[in-house]
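Novice: here is my input; please provide its structure:
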Amino acid sequence: MATTTLTPTQRAVRTTVALKALMAVSGLIMVGFLLAHMYGNLKVFAGQESFDGYAHHLRTIGQPILPYAGLLWIIRVVLLASVVGHAYAAVKLWARAKRARGGGNTKRYQSTKGRTGVQRTYASFTLRWGGIVILLFVIFHLLQFTWGTVHPGGASGSPYQRVVNGFGVWWVVVAYTVAMIAVGFHLRHGMWSALTTLGANTSAIARRRLNLLAYAVAGVITAGFLLPPYSILLGLVS
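Specialist: Purely as a prediction, here's the structure:
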């Protein structure tokens, strides 16, 4: 049987450290996208002309060097690569952790606090299950606002009106709220974990600062995304 000899570079990129670095970098890219997307969503408070103008401008940035919507497609490709890389690293790391425990029947944390005698970790809830909730929501979000396949509240050629129509429906706001709470928990642990992986957690002071930063980023993004839907639902934006 022939054996495959890996080069030092090939061995390095398959290590747990490399997977954690991939997860950290791809996660931070998505945080940057969330901040930019949140800023765009808050333009709804400036009115329809401003919001629609912003949406149109996103598609004309870089012209004539870039084609129409060229920058948006670059952002989409980078974001898709980040999502795929993040999910790949998460699954591989989870599988390695499971193998290290000797399979699925081994209890990782013994504790009298848990009903079954096992203490589940904060990360196991917020990162794994939260990630699934976020993925399902992103698919619905794209169907509603990007592809226009579904349009609760009514279809419209105006990006502003699509947002107002959609968030005028109570169950859309509820689904959005659940998703954004999942994003907040995901960010709270993910920011801390990513920056720790990249070497920022070097002392007790640095650890406290990372915790404050993680809480701040998670809080700002969650609140920033929830302001428009609730303002629309309550009639503050029409």
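
Novice: from here on, contacts and neighbour counts on C-alpha atoms
Specialist: OK.

Novice: do a quick rundown of the helices in the protein.
Specialist: 8-13, 16-42, 48-60, 70-100, 122-123, 130-141, 159-167, 170-197, 204-233 (DSSP state H).

Novice: want to put them side by side, so please do this one too:
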Amino acid sequence: MVTLGQRPATRARHTPRPSSVQLKIVMAVSGALALLYLVAHMIGNLKIFLGAEAINTYAAWLRTVGEPALPAETLLWLVRVVLTVAIVAHIVSAVILTRRAHRARPVKYAHRQPVQGSYAARTMRWGGVIILLFIIYHLLDLTTLTLNPNGVPGDVHANLVADFAPSRWYVTLFYALAVIAVGFHVRHGLWSGLQTLGHNSAAAQNTLKGVALVVAVLLTVGFLSVPFAVLTGLVR
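Specialist: Next up, the predicted model:
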């Protein structure tokens, strides 16, 4: 009942928050997009073993694919936009889920036993920070060529050889640490993602872990093969 001169009460409108399940799905899908990019990127990197012409031609093709129907670099910018959205969505979802997990456990126990889940979560968080820092450096190094010692647009082979030269061992070391972090991230993330998307039966756990491990190892070895080939003189 509303009296004269009194405004009726209005219900506060709240923007519905995504559920934890929805956020995990976002992480799984965005992680899958990032994984597909990593596989394609690794395959492209391995062309350096076919010679300078092979990898330089491949890099040039990426900039011209779709012409003349599409403007130059359309594919590259499409991939960059989709990948950026996926990474941002992945990070935001991870931060929200982490905060919710902390709020759900407000009491810290004095003698809490460490568990595999908490260890994996910490590894994923710190690994994610390392990967994010590496992405920023990698873009400045081999995309904008700002930090690359050779820095010649289109000459991917020479840029990579100059980047991972023996005198720049610290760059190779940082690259190796970042790639290993990616490997751990992929192993745990792929396993978690497959579970989130419904493959979580007890009988499938060992298979999922095995698949995730194999994919992570192949990616790690594939990416590390390039800098170490340059470092050892196999690629000049």
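
Novice: columns distance to Lys107 of the first structure and mean neighbour count on top of the helices of the first structure, output as CSV?
Specialist: Conversion of these to CSV gives the following (distance: least, Cα to Cα, whole Å; neighbours: other Cα atoms under 10 Å):
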stretch, distance to Lys107 of the first structure, mean neighbour count
helix 8-13, 30, 10
helix 16-42, 22, 18
helix 48-60, 50, 16
helix 70-100, 10, 15
helix 122-123, 16, 13
helix 130-141, 22, 16
helix 159-167, 43, 21
helix 170-197, 23, 19
helix 204-233, 28, 17
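
Novice: could the ones you listed go into a markdown table alongside distance to Pro152 of the first structure?
Specialist: A markdown table is the format used below for the helices of the first structure (distance: least, Cα to Cα, whole Å):
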| stretch | distance to Pro152 of the first structure |
| --- | --- |
| helix 8-13 | 45 |
| helix 16-42 | 18 |
| helix 48-60 | 19 |
| helix 70-100 | 24 |
| helix 122-123 | 34 |
| helix 130-141 | 11 |
| helix 159-167 | 5 |
| helix 170-197 | 8 |
| helix 204-233 | 13 |
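
Novice: Gly114 of the first structure: which of those helices is closest?
Specialist: helix 122-123 (12.6 Å; Cα to Cα).

Novice: what's the matching residue for Asn159 of the second structure over in the first structure?
Specialist: Using TM-score structural alignment, the partner of Asn159 of the second structure in the first structure is Arg162.

Novice: His151 of the first structure is nearest to which of the helices of the first structure?
Specialist: Of the helices of the first structure, nearest to His151 of the first structure by Cα to Cα is helix 159-167, at 6.8 Å.

Novice: OK, contacts around the closest residue to Arg120 of the first structure other than its chain neighbours?
Specialist: Nearest residue to Arg120 of the first structure in three dimensions, chain neighbours excluded: Tyr109, at 7.1 Å (Cα to Cα, 6 or more residues apart in numbering). Applying Cα atoms under 8 Å, 6 or more residues apart in numbering to Tyr109 of the first structure gives the contacts Val118, Gln119, Arg120.

Novice: you'd agree the last one is up against Lys107?
Specialist: In this case it means Arg120 of the first structure. No - applying Cα atoms under 8 Å, one finds Arg120 of the first structure not in contact with Lys107, separated by 9.8 Å.
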